[in-house]
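Trainee: sequence first, predicted model second:
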Amino acid sequence: ERLEAESAVNAEWYASRVARLAAEQEVGLAATEWGRFIACSERPNVMSEAEVNAFLTEWRERSREDIWKTLPTCTMATELIASMDVEGAHAHDRGDEKMAMWQRELSMLIFEQLLSKLDGATADFMLHAEEYVNAKMECCVTVAARGCHFGLWVNLAKNPRVKSIEYANLNISVELPKSLALASIAVRIVQYETDFVSPYASPEAAAAATFMTLGGVVKIELLSLPPSAKKVKGWTMRPVTEMTHTVMRQQYPIPDASGNIPLNAPPLRITYAIPKNVILQESEPQRVGWWDDKVQQWKLDEISDIAYTPETRTISFDTLHLTSLALLQHTHLELPYKNWLISPTTASSGELYLQTSGVGLVHISISANGTVLKAPRLPELKELLDTPLPASTLLIRLRAAGINLMPRDVDATQLERVTPKDASLEVELHDAIAPLAARYHLCSSRWNPSRGHAKGTLRFAVKEEGYGDEAPSTETPAEPFAVIQPEWATLEYAKRRVLLIAATDADDTCDESALPETVAHSTPLECLKDRDPDLADVLLSSSRLYQDSVRQLMDNLRLLSFTQSA
């Protein structure tokens, strides 16, 4: 009853916090909208469902164009989808589930239309392939469009001496078995800068995934050739078939005349370049997987002889699966976290230091303007460093670069002694403790992992030295965790119940009894306001956008679920 009474008394104060956050968000969204306006971008506003729908409708109704006119529009589509994926995650973090849902749905429809446009342009090229042969009777077209590299080899010569296809300007090659060199087929490769495959798996398949892609996805397909044109009295006669309008895919190995699939078919060897903004960690062996549409998961079977060449950043491998292929990395490579610390620099800014099991120390500055990556300062992260971004945007781009700091419950199954907290507890806890980042150091507690899924513990201490400087240093200290003291107080959080407990990290056992002269409260603020008379004034002066950035980071990082303190 006392906890319920506290909640009732504080209802007005919490309502005012919600109103302040909404007002600050409105100012931020207005500034973002103005930035889009003065940029005069041709791309539709990804926060406007009407604009995105209008783009999709206009593109769908546009007549078929050749491959050189189609690819620039595909570039815009890939950039639009990537932006919508990021904005959708940010909308989810803000609690705008309606926007997140329509952005995901429209992203899927735009990608379906992209595939349809590529098929139409490919069919158009193959109808006139004989017009594009070179002096060696070879027919190969490449378009290095941004975000969507396209290559198509049409086998008109059927020359048994052809051993490989070099897709000029794409840094992609395919070694062919003799059976394909003699077949009436085309080999199409599309390299997407972003993974447009696994993010659109079913929620159940996505929740079970333990691999993520590095460097986008390469899709290779065998296509049937349309019937040849005939010259009759100066006229060119082209049969009208299904392949006049779209492509017809072939399986590999190609069935024989009786429909039987040959046994022991030789694999194709594929080589392509990994982008320079992708980190390949030495502790992780190179794995290449193929996408199984039926189960909506990446699989590793029947891909062999994988070789990586650091000098050219190329990956080579043999495969019998001609479908979406990608370099894969385990999603839990950075886990478990070894330590973390959130340290305020002013009432509206702070620093997050996170020690991971992969790249090591990650340093993120937090303010009302969002989050800024300060470390690790790796060349692959050059475009991300020192740039303000929403929390989810930064973490999504770090994941694309090979640093996954967005763990899910399935990652715990790959680790020892890691028990994720209940999802509802995490959300409630992060929302409750984020305001404390305006005044307190917050850090991991050695007792947190052993509290199970229904409780969480963390430590805190008032930040005094250097606090409130107008221009705080954001350089990464050599020993950021040296400030943490074993005697710092421990806060224990359960559903709608917060308690300052006797246990500290200096103790041999966890004493969960209340500190002298304290009782359980409904929120951390109730626990601390009598002990810290300045807390209320600090929170009034603190930006709600800063506090919400802390909350969003914690929601995504899941620090209390995936930290194993030493």
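Mentor: Noted; the coordinates are in hand.
Trainee: please count neighbours and contacts with C-alpha atoms only from this point.
Mentor: Will do.
Trainee: tell me which stretches of the stretch 401-550 of the chain form helices.
Mentor: Taking DSSP state H, counting those that start in this stretch, the helices of the stretch 401-550 of the chain run over residues 409-412, 423-433, 524-528, 535-541, 544-557.
Trainee: who does the longest one touch, helix- and strand-wise?
Mentor: Using 3 or more Cα pairs under 8 Å, 6 or more residues apart in numbering; DSSP states H and E as the contact definition, the elements that helix 544-557 packs against are helix 11-39, strand 361-367, strand 370-375, helix 391-401, helix 423-433.
Trainee: also this one, for the comparison:
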Amino acid sequence: HKKNQKLKKQREEEERRQIEEEEALQAEREIKQREIERLELKDLERRDNELEELRYLLEKNQIAVTELKRDAEENVQWERYLRCDVQPDPEDQRKVNSFITFWRDDTELKTTEVLKQCHIAVRLVEEIEDLLKKATSPQKIQTYQESLRSLQELIYFKHNLTSEEILKSANKNIDIKTRNFQTVIKDENITMCLWANLCKNPSLKLFNFEEVGLGFKLSKPLAKSNIAVRVIHTRYDHLSMISRITHPRAHTTSRRSSVSSDQILRDSSVQKGEDDDGIPEQKSKKVLSIQEEGKTKDPNPGGRGSQIFTQMEALKAESQVIPQPITRHASPVVDLMEYTPLGGVFYYEMFHLPHQAYTVGQYVMQQISDKGLQVFLHPTETSSFRDNEDSTCPPVGASVTLPDRVVFFEPPHVARLDATCEQWRMDGISDIAYEEAEAKLSFSMETFQPFVLMQKTYLNLPFQSWELRPLGRSSALFTIEGALFNLSITIQGNQCMLQLEQERGLSHLVGKWMSTPALKKAMLDAGVNIFVDEYTENYVSSCNKVGIIYLMDPLAEHAAYNQMALFASACAFSRSKWNAKCGAEHVVLQVCEHHDPSPVPKSSWSLYLLGAQRSKKLEMTEDSEAFSSEHHPNSEFHSTFIHLLQDSLSPDGLDRTKTSYCMFIDTIQSLLHSTRPLVYSETI
């Protein structure tokens, strides 16, 4: 009996203890809930003022940036006017048309003069390409595209004229060792190699232009043919440009597509406790009118040039004799979103050797032809040499030294031009051999044709880690650890400087100060890509896997970038592995106030939770075992990220944010929006 009473008493005490604990926990929860309600109410009361202040700061900065950029553009136009530049204004279509007409009719055949004019045309093409990217009017888009095609064909036409003129006198410049003719012509845009088969030695198989690292391999029938081989390596790539124009992508815009700063401001101002289900449609921007455009003329050069193949006609003539393989699975046509051509284009072409001059007594005799260079169609025209040989024509070979000013982080892919549809293809290429130590690539193909070296566009994604930390007033360091390479970008005002472990061939890029657009273009051209666009998620293999890259609200993400830029002079920001655990409507990142150039101590970081409605400092740390949205004690809620940061900033830190240079803020915004580190970073 006593034992039962004792057990009963113990049970009653245990029940009373549990009730007391539950009551204490409930009281604690009620206290926390009242505190949260108090903080939410306080945040709601000042919400309009905070949003208005943020809008004012961003608009003020944008107005200042716009004025500076407009002044800079006016200075460029004025300097062009003072120079009396022979290169026409790309926005004045009448002047562009006049340039094309006058140059087409120019009979100059001297190589140096022709290449000078080609250089001007290439610069003009680059400027028109920039205008095309910005154009919104269908009429302007069509006009720019027609101008680009005309200039591209005219450059090729001029290359043909000067090549023909040189090859006509090939027998006067025979190389003693090979008993053939060969020459190399170079300028800053192209390397042109010409070879004429004068001795027709059937044992000749391979020839290298040693000084430029280019070579070719002939089949025996070709070695006995009356042919000339031309190899042109252009530092630019007009063929990919034409391919993009001819075959524009029809992707559905990504759910993580870019959102403009204006849209962020507009949307944040109307969010009074309501969540948006989608991304509001952006306002169309007014485009300044430019001078009256005339219609471009026929892109095919007239006169004598009308009897010479244009570039695409010549390339199509060659491609017609190449059997097109049937693929049952993946298409061999290159997706120019997934792959990026690097280092320019290699044009490998064969022509009938022009009639050579010969001396009869005191006279020099030469058969005159107005047909220009004639494409030698291989293998069709070598069939007469086969007789009893196998009906399969041996392939030709090409070898190239990888272009300087470009980095390949993996063995390059080779793609040939299918001129019939103006697209790059990866089929028809065989016997690929890559010598990494010598940076040399060799392969075989059915016939000589243009080709490019390619690299996967997003091979460095997702980022393993990233950090943005201040180095001083209006100065910061943006560091990215990628899937294959690491880099850092130093920002000083509106100038950026790239630092990269891999420096081979990048002396023109690494350690050089340049504007953000110039840096981005130079990095993309060099194969050093960290930039994303609205299609990137379709090509980054891990980007849709939960726990690797998380789909988040674009409004929250882009608002974060804008506000990070405002405080980049005083605060350091870094990736958090918890970004995938906080929900799509929120962003988690590490932040701390930091002023000196030294690295941020690990203990200095704090976690912040950002949302479209409010932001807060978290109690948890990066090393916590599980995610918790509990706010940090003695901290408050705010409708904007910058007001939350202001609560803990020192007076010096606040002063730094108020005196940041507008172009520095704009540069940081541009880098963050174009790399999107909050999305394209591994999390766990």
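Mentor: Noted; the coordinates are in hand. Since the structure is predicted, the reported quantities are computational estimates derived from the model, not experimental observations.
Trainee: and stretch 290-299 of the first structure, what's buried?
Mentor: Under the neighbour-count criterion of 16 or more other Cα atoms under 10 Å, stretch 290-299 of the first structure has 290, 291, 296, 297, 298, 299 buried.
Trainee: wait, stretch 35-44 of the second structure
Mentor: So for stretch 35-44 of the second structure, counting by 16+ other Cα under 10 Å, buried means 36, 39, 40, 43, 44.
Trainee: now, which of those lie within helices?
Mentor: Applying DSSP state H to these, the entries found in helices are 36, 39, 40, 43, 44.
Trainee: pretty sure the second one sits against residue 636.
Mentor: Yes. Using Cα atoms under 8 Å, residue 39 of the second structure and residue 636 qualify as a contacting pair, with a distance of 6.2 Å.
Trainee: all strands of the stretch 151-300 of the first structure, in order?
Mentor: 164-167, 172-175, 185-192, 211-224, 230-232, 235-237, 249-250, 268-273, 287-292, 297-299 (DSSP state E, counting those that start in this stretch).
Trainee: one step back: pipe the helices of the stretch 401-550 of the first structure into JSON lines and attach mean neighbour count and distance to residue 391 of the first structure per row.
Mentor: As requested, the helices of the stretch 401-550 of the first structure are exported to JSON lines (neighbours: other Cα atoms under 10 Å; distance: least, Cα to Cα, whole Å):
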{"stretch": "helix 409-412", "mean neighbour count": "19", "distance to residue 391 of the first structure": "20"}
{"stretch": "helix 423-433", "mean neighbour count": "18", "distance to residue 391 of the first structure": "14"}
{"stretch": "helix 524-528", "mean neighbour count": "18", "distance to residue 391 of the first structure": "23"}
{"stretch": "helix 535-541", "mean neighbour count": "14", "distance to residue 391 of the first structure": "21"}
{"stretch": "helix 544-557", "mean neighbour count": "24", "distance to residue 391 of the first structure": "6"}
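Trainee: dump those into CSV; add distance to residue 205 of the first structure as well.
Mentor: Listed next are these as CSV, based on distance: least, Cα to Cα, whole Å:
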stretch, distance to residue 205 of the first structure
helix 409-412, 11
helix 423-433, 19
helix 524-528, 37
helix 535-541, 42
helix 544-557, 20
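Trainee: for residue 8 of the first structure, find the nearest of these.
Mentor: helix 524-528 (12.5 Å; Cα to Cα).
Trainee: gap between the closest one and the chain center?
Mentor: 35 Å (Cα atoms, centre = their mean, to the nearest Å).
Trainee: against residue 581 of the second structure, how distant is residue 641 of the second structure?
Mentor: Distance of residue 641 of the second structure to residue 581 of the second structure, computed by Cα to Cα, to the nearest Å: 19 Å.
Trainee: please apply the same query to residue 210 of the second structure.
Mentor: 57 Å.
Trainee: so the residue nearest to residue 97 of the first structure when sequence neighbours are not counted is in which element?
Mentor: Distances taken as Cα to Cα, 6 or more residues apart in numbering place residue 91 nearest to residue 97 of the first structure, at 6.6 Å, with adjacent residues excluded. Assessed by DSSP states H and E, residue 91 of the first structure sits inside helix 67-94.
Trainee: next, the buried residues of that helix.
Mentor: 67, 70-72, 74-93.
Trainee: packing partners for the following helix or strand past it?
Mentor: Going down the chain from helix 67-94 of the first structure, the next helix or strand is helix 97-127, by DSSP H and E. Where contact means 3+ Cα pairs under 8 Å, 6+ apart, helix 97-127 of the first structure is packed against helix 49-61, helix 67-94.
Trainee: looking at the ones you listed, which is nearest to residue 274 of the first structure?
Mentor: Using Cα to Cα, the nearest of those to residue 274 of the first structure is helix 67-94, at 18.2 Å.
Trainee: and that closest one, what does it pack against?
Mentor: helix 97-127, strand 139-145, strand 148-154, helix 391-401.
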